[in-house]
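>>> Dropping the sequence and predicted coords here.
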Amino acid sequence: MNKAELVEKIANDADISKATADRVLSATIEQIIKAVTKGDDVQLIGFGTFKSGKRAARIGRNPATGAEIKIPAAKTAKFSAGKAFKDAVNKRK
């Protein structure tokens, strides 16, 4: 499912226009990105938690040449699914 399909389903389920659903979804995603960028966790009970992580600098290898390359440290985005989400995926009740 892509964003357009998700917007359409939200609009139908919430009985709102597609334009309103698109604005709400975009604003939600934007706020999650802002919070995680600042280092805050975003916890949606029953769905999951968005948080940032850290990846240490390390030495890697160029697969084509075998030469060592330095891979710099980086921040990562992480998502942990909540229990209700996991249960729904596994069809538990």
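That came through fine.

>>> can we go C-alpha only for contacts and neighbour counts from here?
OK.

>>> and stretch 12-22, how far out from the chain's middle?
Centre-to-centre, stretch 12-22 and its host chain are 22 Å apart (CA atoms, centre = their mean, to the nearest Å).

>>> again with stretch 48-68
Taking mean C-alpha positions (CA atoms, centre = their mean), stretch 48-68 and its chain are 19 Å apart.

>>> Name the residues that touch it?
Where contact means CA atoms under 8 Å, 6 or more residues apart in numbering, the residues beyond stretch 48-68 that reach it are 32, 36-37, 39-43, 69-83, 85.

>>> pretty sure Ala11 contacts Ser17?
Yes. Between Ala11 and Ser17 there is a contact under CA atoms under 8 Å: 5.6 Å.

>>> what about versus this one:
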Amino acid sequence: MKKSELIDALESATGQTKAACAAVIDALPAVVLAGLKSHGAVTLPGLLKVEAKRREARTMRNPATGAAIEKPAAMVANLKAAKPLKDGVAEMPA
């Protein structure tokens, strides 16, 4: 589903204008990032939970040369699907 299709679907599901739906979709990434910075996790009810997690430093291998590469510690986004999303996907035909 493309952004325009998502906006159309939200418009018909909520009765809001396309402009209002587009504004919410455009603001969502900044709002989620701000929530991660202040709280460490953001839950979108019925959809997913996003957490900021620390990935420890580690030694990796360059597959082409086999040389060891030191990867520094970093913060990464961890996404976990909510139960309603998992259940809905599980009902889809394989």
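Noted; the coordinates are in hand. Keep in mind that this is a model prediction, so the values were computed, not measured.

>>> buried sites along the helix ranked longest in the second structure?
Under DSSP state H, the helix in the second structure containing the largest number of residues is helix 18-39. Residues of helix 18-39 of the second structure classed as buried under the neighbour-count rule (16 or more other CA atoms under 10 Å) are 18, 21-22, 32-33, 35-36.

>>> Format these as JSON lines; extra columns: distance to Ala64 of the second structure.
Shown next, in JSON lines, are the buried residues of helix 18-39 of the second structure (distance: CA to CA, whole Å):
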{"residue": "Lys18", "distance to Ala64 of the second structure": "49"}
{"residue": "Cys21", "distance to Ala64 of the second structure": "47"}
{"residue": "Ala22", "distance to Ala64 of the second structure": "44"}
{"residue": "Val32", "distance to Ala64 of the second structure": "37"}
{"residue": "Leu33", "distance to Ala64 of the second structure": "35"}
{"residue": "Gly35", "distance to Ala64 of the second structure": "39"}
{"residue": "Leu36", "distance to Ala64 of the second structure": "36"}
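
>>> just to revisit the earlier point, among the contacts of stretch 48-68 of the first structure, which ones are buried?
By the neighbour-count criterion of 16+ other CA under 10 Å, the contacts of stretch 48-68 of the first structure include these buried positions: 32, 36, 41-43, 81, 85.

>>> With secondary structure and distance to Val7 of the first structure added, can I get the residues you listed in JSON lines?
Formatted as JSON lines, these follow (DSSP: H, G, I helix; E, B strand; the rest coil; distance: CA to CA, whole Å):
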{"residue": "Ile32", "secondary structure": "helix", "distance to Val7 of the first structure": "17"}
{"residue": "Val36", "secondary structure": "helix", "distance to Val7 of the first structure": "23"}
{"residue": "Asp41", "secondary structure": "coil", "distance to Val7 of the first structure": "25"}
{"residue": "Val42", "secondary structure": "strand", "distance to Val7 of the first structure": "21"}
{"residue": "Gln43", "secondary structure": "strand", "distance to Val7 of the first structure": "22"}
{"residue": "Ala81", "secondary structure": "strand", "distance to Val7 of the first structure": "21"}
{"residue": "Phe85", "secondary structure": "helix", "distance to Val7 of the first structure": "20"}
